[in-house]
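>>> Quick one, structure for this:
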Amino acid sequence: MLAAFLVWDRKVVKDNVAWRFISIICVVVWGMIVAVVYGFIDIDIQSLMKQLNMDIVIPLVVYLLIINTVTFILFVVDKIKAIRRSYRIREYVLLMACFLGGEIGGLLAMIVANHKIRTWYFLFGLPFLFLVHGAVFLYCHAAGIV
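Prediction:
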């Protein structure tokens, strides 16, 4: 599905950007489910309760702080540009920053700057993306990666 986007649908416009991100999230979730069903990953409660590998968690936390700060700044700058009616930051860039882990910064900017609160894929997509990222983290933890 993702290869089809790259080959046949190269033009990113406002109408299809949300569906691209939904498709990417669905492919990730589908891959996680397939890995569990076919036994590539064994998930049980005991594996979720084991100690976190701090050598991986500390850089992950630093990365998340940086990407959330950048995402927050991008949303606020876009709001300022919207007020001044100047060149805007593309929604694709905002969604990509959230997809890379900055959904908390995006949600905070939506609340603080009152920006993108009427756009359905920001309003519902960012909390859903937060849940997907949490599930991916638990999945990686159960697999022994984190």
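>>> C-alpha only now, for contacts and for neighbours.
Fine.
>>> if I look at residue 123, how far off is residue 110?
Counting by Cα to Cα, to the nearest Å, the gap from residue 123 to residue 110 is 9 Å.
>>> Please say which of these two ends up with more neighbours.
The neighbour comparison of residue 123 against residue 110 (other Cα atoms under 10 Å) goes to residue 110, with 20 against 14.
>>> Surely that one touches residue 116?
Yes. Here residue 110 reaches residue 116: they are 6.2 Å apart, a contact under Cα atoms under 8 Å.
>>> contacting residues for the spatially most central residue of the chain?
The residue lying closest to the centre of the chain (Cα atoms, centre = their mean) is residue 99, at 2.6 Å. Residue 99 is in contact with 21, 129, counting by Cα atoms under 8 Å, 6 or more residues apart in numbering.
>>> Proceed likewise with the subsequent sequence, for comparison:
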Amino acid sequence: MKVYFEMFKLNIMGFSIAQFTFWIYLILINIVCYVLMGYDKMKAKNKKSRIRESTFFILSWFGGGLGILIGMIIFKHKIKKNKFRIGIPIIYILTRILEIIITRRLMIIN
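Presented below is the predicted three-dimensional model:
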């Protein structure tokens, strides 16, 4: 058990491994969400099958809200739909609060 907790005390750029892994996860999921918004916009222009709206909401709950928001703005995609215009920012704020709580908990481990 001691070895397990010692592993989390290692530092990478001032972060514990758990914190560093968490931040890398958030960066990657937001990049994926941003790319998916662009891909969906391209599919919409070409009148091809699209990514389900529920997929974007699920990804947003898993931490990809910022990527979806940036994608909505940059690609001007789904900005007229109220459930995206209102829903995604609300989910982003809620998940941001959760990210802060998780990050603080990970600092306690360190």
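>>> picking that back up, which residues are in contact with both of residue 123 and residue 110 of the first structure?
116-117.
>>> What residue in the second structure is paired with the residue nearest to the centre of the first structure?
Matched to the second structure by TM-score structural alignment, residue 99 of the first structure sits across from residue 61.
>>> And residue 135 of the first structure, how far from residue 55 of the first structure?
For residue 135 of the first structure, the distance to residue 55 of the first structure (Cα to Cα) stands at 20 Å.
>>> more crowded one of these two?
Set residue 135 of the first structure next to residue 55 and count neighbours by other Cα under 10 Å: residue 135 wins out with 14 against 9.
>>> does the aligned residue in the second structure for that one sit in a helix, a strand or a coil?
Under the alignment (TM-score structural alignment), residue 135 of the first structure pairs with residue 97 in the second structure. Classification of residue 97 of the second structure by DSSP: H, G, I helix; E, B strand; the rest coil places it in helix.
>>> Please tell me how far residue 97 of the second structure sits from residue 47 of the second structure.
According to Cα to Cα, residue 97 of the second structure stands 37 Å off from residue 47 of the second structure.
>>> same question, residue 19 of the second structure
42 Å.
>>> who's more crowded, the two?
Shown here are residue 19 of the second structure and residue 47; by other Cα under 10 Å, residue 19 has more neighbours (22 against 9).
>>> Aligned against the first structure, show me the partner of the more buried one.
Aligning on TM-score structural alignment places residue 19 of the second structure opposite residue 57 in the first structure.
>>> show me what contacts that match?
Here residue 57 of the first structure is in contact with residue 146 (Cα under 8 Å, 6+ apart).
>>> From residue 139 of the first structure, how far out is it?
Distance, residue 57 of the first structure to residue 139 of the first structure, using Cα to Cα: 14 Å.
>>> and what of residue 103 of the first structure?
Applying Cα to Cα, the value for residue 103 of the first structure to residue 139 of the first structure is 19 Å.
>>> now residue 67 of the first structure
To residue 139 of the first structure, residue 67 of the first structure is 21 Å away according to Cα to Cα.
>>> neighbours of the nearest residue to residue 141 of the first structure once chain neighbours are set aside, just the number please.
The shortest distance from residue 141 of the first structure to any non-neighbouring residue, by Cα to Cα, 6 or more residues apart in numbering, is to residue 48 (6.5 Å). Using other Cα under 10 Å, residue 48 of the first structure is surrounded by 16 other residues.
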